[in-house]
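[1] I'd like to go over a predicted model; first the sequence, then the structure.
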Amino acid sequence: MKLYYVPASCSLATHIVLRELGMEFDLERYNPSEGQTETGSAYAGINAKARVPALEFANGEVLTEGSALVQYLVSQTPEHELALPIELVARARVQEGLSFVASDFHKSFSPFFSADTDDAAKERAQALIVKHLEYLETVFGDGREYFIDNKLSVADIYLFVVLRWVEASGLELNAWKKVFAFRERMNIRPHVQSALEAEGLLEAA
C-alpha cells in the first residue's frame, strides 16, 4: 500500500493507524501548491478530489476519505485493540465519534488554512472551535482517558490529529485541561511519535 499525505494534515490519522496496526506501507508526499507528489506524479490522476489522504493498493485501486480509510484498515485486523467493536451500539458510538471529528470539529478549522479567509470568518470559526472544545472538556470530565467508551479507537487518533491544529486558530489548548491532557497522552504513544518523525513534525509536536 502507498499513503499519499500532506504533513500535519488529516492524513496523519491514517498514517498513525497504519503504524499502530503494524502494516507495511510506503509514503508519498503531495504538494498541493504544485499539484504533484514528490515523485512528480500529477495528484489529480490519483485522486480527482485533490485532497489527502489517499491510499493506493498494489492493484492500482485508490481509496480516499480519512474516516473510510481508518475503518477499512482496522477491519483488516479484527484482533487488534483498534478494531471496531462487534456489538452494534458500541460500533456505532465509535462511528459517531469519527463523524463528529471529521465533519464538525475538522471542518471548523478550514478558515485558518485558507489564505482568502477574512478576519470575521476566522472569528466565527474560532467561536465554533471553542464550542467544540467545551463539549470535549465535558466528555473527558468524567475521568476517561479515551474519547469513546474509555477505550482506544480510531476516533481518538483522528481527534488527536485535529487537536494539533488548535494553536493555529489562535487558541491555547491548555485552557481546556482535560482535552490538553488527552492530546499529551496520545502524543507520547510510540507509533504516534514514529509517524510524526516520518513527517518531519517532531519539533512541532
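    That came in fine, so what should we check first? Numbers count the residues shown, from 1 in each chain.

[2] contacts, neighbours, all on C-alpha from now
    OK.

[3] neighbouring contacts of the top strand by length along the chain?
    Scanning the chain for the longest strand, with DSSP state E as the assignment, gives strand 26-31. Taking contacts as CA atoms under 8 Å, 6 or more residues apart in numbering, the residues outside strand 26-31 that touch it are 1, 2, 3, 4, 5, 6, 7, 36, 37, 38, 39, 43.

[4] and if you look at stretch 44-59?
    So stretch 44-59 is in contact with 1-6, 9-11, 14, 32, 35, 43, 62-66, 69, going by CA under 8 Å, 6+ apart.

[5] dropping in the other structure now:
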Amino acid sequence: MKLYFKPGACSLAPHIVLCWMEQPFELEPANTQDPEFVKINYMSAVPVLMTDDMGALYQTSAILRYLARLPAGEHLGPINDPVLQYQCDYWLSFFNTDVYRVMVPWFAQHKLTTDTTDAAHDAIKAAVPERIAPWLQRMDNHLASRTWYMDEHKSIVDACAFVFELWATQILPDGLSNYPHVARHFQDLNEDAGVRRALSAEGLNL
C-alpha cells in the first residue's frame, strides 16, 4: 500500500493506523496542486491510499474503516459488534464532518470566502476558537469516563481524534488546558510508539 499525505493533515490518521498495524507501506508526500496528483484524486485532497485490490481509496473515514477490516487492523476496529460499529461510525462522522467543518477555516480561509484581503481572512480565523468549543466539550465529556473513544479499546477513532486534537493545540491560545480529558488523551497518544513514528516521518515535532 502507498499513502499520499501532507504533514499534519487528515492523512495523519491513516498514517498512524498503518504504523499500528505494523505492515509494510509506502509514504508519498502529496503536492495536491500537481496535475499528476489530480489524476490520482480529482478533488486535490489527501489522504489517498493506493491498494493492490481496490486501487485508489479516498476519504479519511472510509480509508480508516477499510484498514480496520484487514486482518492486521481488525484489533483497531469494531469487528462485528453492532454497538461498537455504531460508536465507530458515529465518532468518525463526528470528527470528519462536524469538527472538520468548524476547524478547517482556521487553515483555509479561502474555502469560505472569495475576499482575499487580510481583514476578511483574519475575521474568519477569529471566529474559529469560539465555534469549536462545543465540539471539544463534547469530546471532553465523553473521555471523562473512559480511556479511549470506543469503550476501552484503542481504535481507528483515536487515530482520527488525535489529528483534530493536534489542530486544536494550534488554534486555541491556551491549547487543550480547558479540556483536561481531551488533553490527557492527546498526551497518551503523543507518547504512543506508533504515533511517534508517524509524526517523525511527517517531520512533526510535538
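    That came in fine, so what should we check first? Model, not experiment: these values are computed from the prediction.

[6] just give the TM-score of the two.
    Here the TM-score for the pair of chains, by TM-score structural alignment, normalised by the length of structure 1, is 0.88; 196 aligned residues with a CA RMSD of 1.9 Å.

[7] re the thing from before, give me the buried subset of the contacts of strand 26-31 of structure 1.
    Neighbour counting with 16 or more other CA atoms under 10 Å marks 1, 2, 3, 4, 5, 6, 7, 36, 37, 43 as buried within those.

[8] residue 161 of structure 2 maps to what in structure 1?
    Using TM-score structural alignment as the criterion, the counterpart of residue 161 of structure 2 in structure 1 is residue 159.

[9] same deal with residue 62 of structure 2?
    Aligned against structure 1 - with TM-score structural alignment as the criterion - residue 62 of structure 2 pairs with residue 68.

[10] mean shift between the host helix or strand of that match and structure 2?
    In this structure, residue 68 of structure 1 sits in helix 66-75 according to DSSP states H and E. Between helix 66-75 of structure 1 and the corresponding residues of structure 2, superposition yields a mean separation of 0.6 Å, by mean CA distance after the TM-score superposition for structure 1.

[11] roughly how far does the residue of structure 1 positioned farthest from its centre sit from residue 127 of structure 1?
    Largest separation from the mean C-alpha position in structure 1: residue 120, at 26.4 Å (CA atoms, centre = their mean). Using CA to CA, to the nearest Å, we find residue 120 of structure 1 at a distance of 11 Å from residue 127 of structure 1.

[12] before we move on, what about residue 166 of structure 1?
    Residue 166 of structure 1 sits 12 Å away from residue 127 of structure 1, taking CA to CA as the criterion.

[13] these two: which is more packed in?
    For residue 166 of structure 1 versus residue 127, neighbours defined as other CA atoms under 10 Å are more numerous around residue 166 (18 against 13).

[14] which residue packs closest to that one, ignoring adjacent ones?
    Spatially, and ignoring its direct neighbours in sequence, residue 166 of structure 1 is nearest to residue 173 (6.3 Å; CA to CA, 6 or more residues apart in numbering).

[15] show me the contacts for the counterpart of the one you found in structure 2.
    Alignment note: residue 173 of structure 1 maps to residue 176 in structure 2; criterion TM-score structural alignment. Residues counted as contacts of residue 176 of structure 2 (CA under 8 Å, 6+ apart) are 165, 168, 169, 182, 183.

[16] 7 Å - rerun?
    Contacts here follow CA atoms under 7 Å, 6 or more residues apart in numbering; on that basis residue 176 of structure 2 touches 169, 182, 183.

[17] what about it, helix or strand, and which?
    Residue-wise, residue 176 of structure 2 maps onto no helix or strand under DSSP H and E.

[18] likewise residue 45 of structure 2?
    With DSSP H and E as the test, residue 45 of structure 2 turns up in no helix or strand.

[19] counterpart of it over in structure 1?
    In structure 1, the residue equivalent to residue 45 of structure 2 is residue 51, according to TM-score structural alignment.

[20] and the match of residue 161 of structure 2, how far from residue 146 of structure 1?
    Using CA to CA, which is the criterion applied here, residue 159 of structure 1 is 10 Å from residue 146 of structure 1.

[21] which one of those two has more residues nearby?
    Set residue 159 of structure 1 next to residue 146 and count neighbours by other CA under 10 Å: residue 159 wins out with 23 against 18.

[22] helices along structure 1, start to end?
    With helices called from DSSP state H, structure 1 shows them at 11-20, 66-75, 88-99, 119-139, 154-163, 177-187, 190-198.

[23] about what we covered before: considering the contacts of residue 176 of structure 2, which possesses the most neighbours?
    Highest neighbour count within these: residue 182, with 25 neighbours (other CA under 10 Å).
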